[in-house]
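**Q** Next comes the sequence, and after it the predicted model I'd like to discuss.
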Amino acid sequence: MRNKNSAFGVKDYMLRYARDLADSGRYADWRAIEAPLQERYGEEQSDRFLNDASIRGELDQRCQFAAHAGNTRHPIRH
């Protein structure tokens, strides 16, 4: 079982949280998601997580899909 405090466990939690933010429709792209991630997981850990181009690309796609799907109950943050 993955532990929230293990390195792999934290990445899983971060990915789940980042996907939830992207799917909310409130964020324009991965850069807008960066601040809430840093607030929750710290700047260093968030920077390492977002250093992965595939994660950034997935988050950008999710943000765009959510915005076009009409999930924007709140203004999009840049």
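**A** Arrived safely, thanks for sending.
**Q** switch to C-alpha atoms for all contacts and neighbour counts from now on
**A** Fine.
**Q** buried residues in stretch 35-53?
**A** 37, 41, 45-46, 49-50 (16 or more other Cα atoms under 10 Å).
**Q** before we go on, here's another structure to hold up against the first:
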Amino acid sequence: MRGVTIVERFLKEGGSMFIVAINQEKCTGCDSCAEGCPAHILGFDGTHAYVSGDEAECLGCESCTSVCPSGAVTITEL
């Protein structure tokens, strides 16, 4: 019998979890998403944004998606 993962336990207990993705082909490198993320899980390497932190910390607030001018950032709720 396999063990229950932290994600499975979290979801079973009624929590939400989000997956943040950044389409590098659409990213214009404006850094708005990383600047606007209150959970500080997005970074900027000088050219493109990337997920730099633990996605489990994502609040699902969509601050990053709302400020992205190119639509490169998406959030999916599990």
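**A** That came through, no problem. The structure displayed is predicted, hence computed values, not measured ones.
**Q** Provide the TM-score value for the superposition.
**A** Overlay of the two chains. TM-score (TM-score structural alignment, normalised by the length of structure 1): 0.26; 42 aligned residues with a Cα RMSD of 4.3 Å.
**Q** now the buried residues of stretch 35-53 of structure 1 in TSV, with secondary structure and distance to Glu58 of structure 1?
**A** Shown next, in TSV, are the buried residues of stretch 35-53 of structure 1 (DSSP: H, G, I helix; E, B strand; the rest coil; distance: Cα to Cα, whole Å):
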residue	secondary structure	distance to Glu58 of structure 1
Leu37	helix	15
Tyr41	helix	19
Gln45	helix	18
Ser46	helix	16
Phe49	helix	13
Leu50	helix	11
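**Q** For Ala67 of structure 1, grab the count of nearby residues.
**A** 21 (other Cα atoms under 10 Å).
**Q** Helix, strand or coil: sort out it for me.
**A** helix (DSSP: H, G, I helix; E, B strand; the rest coil).
**Q** Please, where are all the helices along structure 1?
**A** Applying DSSP state H to structure 1 gives helices spanning 7-23, 30-41, 43-50, 53-68.
**Q** what's the third one packed up against?
**A** In this case it means helix 43-50 of structure 1. helix 30-41 (3 or more Cα pairs under 8 Å, 6 or more residues apart in numbering; DSSP states H and E).
**Q** Contacts only, for Ile22 of structure 2.
**A** Taking Cα atoms under 8 Å, 6 or more residues apart in numbering, we find Ile22 of structure 2 in contact with 49-51, 72-74.
**Q** among those residues, who's most crowded?
**A** Ranking these using other Cα under 10 Å puts Ala49 first, with 24 neighbours.
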